[in-house]
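Visitor: I'd like to go over a predicted model; first the sequence, then the structure.
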Amino acid sequence: MALQWFPGHMHKALKEIKESISQVDILIEVLDARIPYSSENPEISKVRGDKPVLKILNKFDLADPELTARWQAHLEAERGVKTITTSTDNPLNSKQIISLVQGICAQKHASVKSINAMITGIPNVGKSTLINILAERIIAKTGNEPAVTKSQQRINIGGGIVLYDTPGVLWPKIENPNSIYRLAASGAVKNTAMEYDDVGFYAADYLIKAYPEAMKERFKLNELPDTEIEFLEAAAKSRGAIMAGGRVNLHKICEVLLTELQSGKLGRLTLETPAMIVQEQIEMVAAAEKKAADKAKRKQRFKDGSLTPDKRDRKEKRDQKRQEQSRRMKQGRR
């Protein structure tokens, strides 16, 4: 699926983040606990340098708790990274962010100067709601639709911390094709930027393998089909997503599946694991190497020309004749 959603305000926001990052002491990156890798903006990692970062796995109440624990261990294996889980139904846990930032920036906190913290996150990850909880007042506009915040602002959240709020941004090119589907399935992109059927098939394929019992129970199926298309057809019949003539409305059932996934009605589910990502990264490197090799071959073929064996023989004879003529001319000058 081709995801085309990097509007002008995102380009501007990413540029502002890069320009402001030198002024901050710590980065706070809000991730979706269901897709910690796919919701992590690689552009932020590139400009972070050696600054400490607190990664917040938000929407923890929607994610598989066992896999979230694995993700925290995986993320904290990187130097300078700390993690915490938060959810909108547990504001008290969100308050721990202030003490964690103070502890990470203990030297700055001990001085009279404020700790400058930049908070980033992809669209619809819950960043604005989190800011309002930390500030204990309505500061950031919230909404279920991605890209509500449009410009950068600074907020004093108390505890000696000034928060640089930034708009939710994706990045210009998403290298991992699986991440495109996960971002769409989790609701990080607008409905108009994705194809429900395409994303629904991807989500169904993953969910019947990773959470078979949850899918069987939610869609009231006696047996779980082996393939995504069979599952969607069975789920459509269970939910009455049937068109005239008894045909299955695949678009409708895909829409139902994604809506219930995003709302948590399917249960606490995580769409990727650290082991999956390690394997996908290996595959991405192999694909990039193959692409580079294919490009080199095409370039060489273009350089050589599309010669048949007969034409190649004639070309070689002409080259040899020119070389012989060149040698005779040099000898004649002596």
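Guide: Yep, it's here. Residues are numbered from 1 along each chain as shown.

Visitor: contacts and neighbour counts: CA atoms only from here.
Guide: Noted.

Visitor: what's the burial count for Arg48?
Guide: 16 (other CA atoms under 10 Å).

Visitor: any idea how far it lies from Ala106?
Guide: 19 Å (CA to CA, to the nearest Å).

Visitor: mind listing what the residue most central in space within the chain touches?
Guide: With distances taken as CA atoms, centre = their mean, the residue of the chain nearest its centroid is Ser38 (2.7 Å). The contact partners of Ser38, by CA atoms under 8 Å, 6 or more residues apart in numbering, come to 179-180, 182-183.

Visitor: One more: Pro274?
Guide: 70-71, 74.

Visitor: quick one: the closest residue to Thr129 other than its chain neighbours from Pro123, how far?
Guide: For Thr129, ignoring the flanking residues on the chain, the nearest one in space by CA to CA, 6 or more residues apart in numbering is Thr142 at 6.1 Å. Relative to Pro123, Thr142 is positioned 11 Å away (CA to CA).

Visitor: Then Ile157?
Guide: Distance from Ile157 to Pro123, by CA to CA: 22 Å.

Visitor: Neighbour count for those two, which is higher?
Guide: Pro123 (24 against 18).

Visitor: what secondary structure does the more buried one sit in?
Guide: coil (DSSP: H, G, I helix; E, B strand; the rest coil).

Visitor: again, but for the one 10 residues further on
Guide: Under three-state DSSP, the three-state class of Ile133 is helix.

Visitor: shouldn't it be in contact with Asn93?
Guide: No. The criterion here is CA atoms under 8 Å, and Ile133 misses it with Asn93 at 10.2 Å.

Visitor: what touches both of those two?
Guide: Joint contacts of Ile133 and Asn93 (CA under 8 Å, 6+ apart) do not exist.

Visitor: The two: who's more crowded?
Guide: Ile133 (18 against 13).

Visitor: In contact with Gln152, which residues are there?
Guide: Per CA under 8 Å, 6+ apart, neighbours of Gln152: 13, 16, 164-167.

Visitor: Ok, Ile208 next?
Guide: 215, 224, 226, 228, 231.

Visitor: Use this one as the comparison:
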Amino acid sequence: MNYQWYPGHMTKARRMMQEDIKLIDLVIELVDARVPLSSRNPDIDELGKNKSRLILLNKADLADKSANKKWTEFFQQKGYYVQEVDSRSGAGMKAISAIIQEACKEKIERDRKRGIKNRPVRAMVVGIPNVGKSTFINTYAGKACAKTGNKPGVTKGKQWIRLNKNVELLDTPGILWPKFEDQAVGMRLAMIGSINDEILNIDELALELIQYLRNAYPGTLEKRYQCEEAAEKEALQILEEVAKLRGCLIKGGELDYGKASRLLMDDFRSGKLGRITLEMPEEA
């Protein structure tokens, strides 16, 4: 399966970000903690060079705890400020204001020397579709000031949000890069829901996930579905077992592979399979 998804509004969003970056002191980039590298847009490094940078490992509650720690160290070594967060519950959010002040202390000091007082830090919030930017802004601001949705690409225009006297946020639409050079990146993004399911082969995706879980998190499928994960079994046989055990059937009692695949993907995305990370820093 070839993974590509680049709606027209994303080209426009990139141009808009290029125009706005000169107004910005800090780039806050949200990545999905389950795929911290695959969920980064390389364009953002180019757009945000010479700016202070904060990476938020969002949905950290769905990712492997030990992997979160490794990824935090990985990005810190590259010179980024890093924080694990769960935008929905608010976990990790209290630390962000202090990190923003620390990341922009040189800018704040320059302003002070010029006699400019209380000019808020202007931060641009960026990230690929469905990574949780709007939920982060709403939780951070304490009110629903940015649209949220569980479909990729809900935020279509830019908006400034004044959080307090110290910080202003610029929300931007989620942008993916036009072409994935590595199809494994596209596959991981499809797994977490950053590419529209309607253009994907969900059965193929489920088989890839089964194969990965057997290797990286053995016993996970057995625990959730009471199916056997024997080494000699093919991924398709495990999917068939899940379909049987969960009653995924069509008329005539035939197995409904599509339904079983959607069940598996939904269970992974919602954390019902446990805390799972799909890539590690060693692979970077």
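Guide: Looks like it arrived, so ask away. What you see is a predicted model; the values in this text were computed from it and never measured.

Visitor: Now the TM-score, please.
Guide: Superposed pair, TM-score by TM-score structural alignment, normalised by the length of structure 2: 0.92. Supporting alignment: 276 aligned residues with a CA RMSD of 1.7 Å.

Visitor: just so I have it, where are all the helices in the stretch 1-150 of structure 1?
Guide: 8-20, 42-48, 65-76, 91-94, 96-104, 106-110, 127-135 (DSSP state H, counting those that start in this stretch).

Visitor: if you compare the ones you listed, which one is most tucked away?
Guide: Burial of these is given as mean neighbour count (mean count of other CA atoms under 10 Å); helix 127-135 ranks first at a mean of 21.

Visitor: Return the residue of structure 1 aligned against Arg188 of structure 2.
Guide: Alignment note (TM-score structural alignment): Arg188 of structure 2 maps to Arg182 of structure 1.

Visitor: Please tell me which residues of structure 1 the longest helix seen in structure 2 aligns onto.
Guide: Criterion DSSP state H: the longest helix present in structure 2 is helix 202-216. Counting by TM-score structural alignment, helix 202-216 of structure 2 pairs with residues 196-210 of structure 1.

Visitor: what's the mean distance for the matching stretch versus structure 2?
Guide: By mean CA distance after the TM-score superposition for structure 1, the fitted stretch 196-210 of structure 1 averages 1.2 Å away from its aligned residues in structure 2.

Visitor: need the contact list for Tyr25 of structure 2.
Guide: For residue 25 of structure 2 the amino acid is Asp, not Tyr. 51-52, 104, 107, 121-123.

Visitor: quick one: which of those residues is nearest Gly79 of structure 2?
Guide: Ser52 (9.5 Å; CA to CA).

Visitor: list the contacts for the most far-flung residue of structure 2 relative to its centre?
Guide: Relative to the centre of structure 2, the most outlying C-alpha is that of Gly252, 40.2 Å out, by CA atoms, centre = their mean. Counting by CA under 8 Å, 6+ apart, Gly252 of structure 2 touches no other residue.

Visitor: Check whether it sits in a helix, strand or coil.
Guide: Assignment for Gly252 of structure 2 (three-state DSSP): helix.

Visitor: do Asn222 of structure 1 as well
Guide: Looking at Asn222 of structure 1 with three-state DSSP, the answer is coil.

Visitor: same check, this time on the one 4 residues further on
Guide: Following three-state DSSP, Asp226 of structure 1 is assigned to coil.

Visitor: Now it. Nearest residue, chain neighbours left out?
Guide: Nearest to Asp226 of structure 1 is Ile208, by CA to CA, 6+ apart, at 7.9 Å.

Visitor: Please report the number of neighbouring residues for the equivalent of Gly264 of structure 1 over in structure 2.
Guide: Counting by TM-score structural alignment, Gly264 of structure 1 corresponds to Gly271 in structure 2. Gly271 of structure 2 is flanked by 15 other residues according to other CA under 10 Å.

Visitor: residues contacting the alignment partner in structure 1 of Thr135 of structure 2?
Guide: In structure 1, the residue matched to Thr135 of structure 2 (TM-score structural alignment) is Thr129. Taking CA under 8 Å, 6+ apart, we find Thr129 of structure 1 in contact with 88, 140-142.

Visitor: ok, so of these, who is nearest Ile277 of structure 1?
Guide: Using CA to CA, the contacts of Thr129 of structure 1 come closest to Ile277 of structure 1 at Thr88, 27.0 Å.

Visitor: Check the gap between the closest residue to that closest one other than its chain neighbours and Arg328 of structure 1 for me.
Guide: Among residues not flanking Thr88 of structure 1 along the chain, Lys59 sits closest, at 7.1 Å (CA to CA, 6+ apart). As judged by CA to CA, Lys59 of structure 1 and Arg328 of structure 1 stand 82 Å apart.

Visitor: With neighbour numbers in mind, choose between these two.
Guide: Between Lys59 of structure 1 and Arg328, counted using other CA under 10 Å, Lys59 has the larger neighbour count: 22 against 11.
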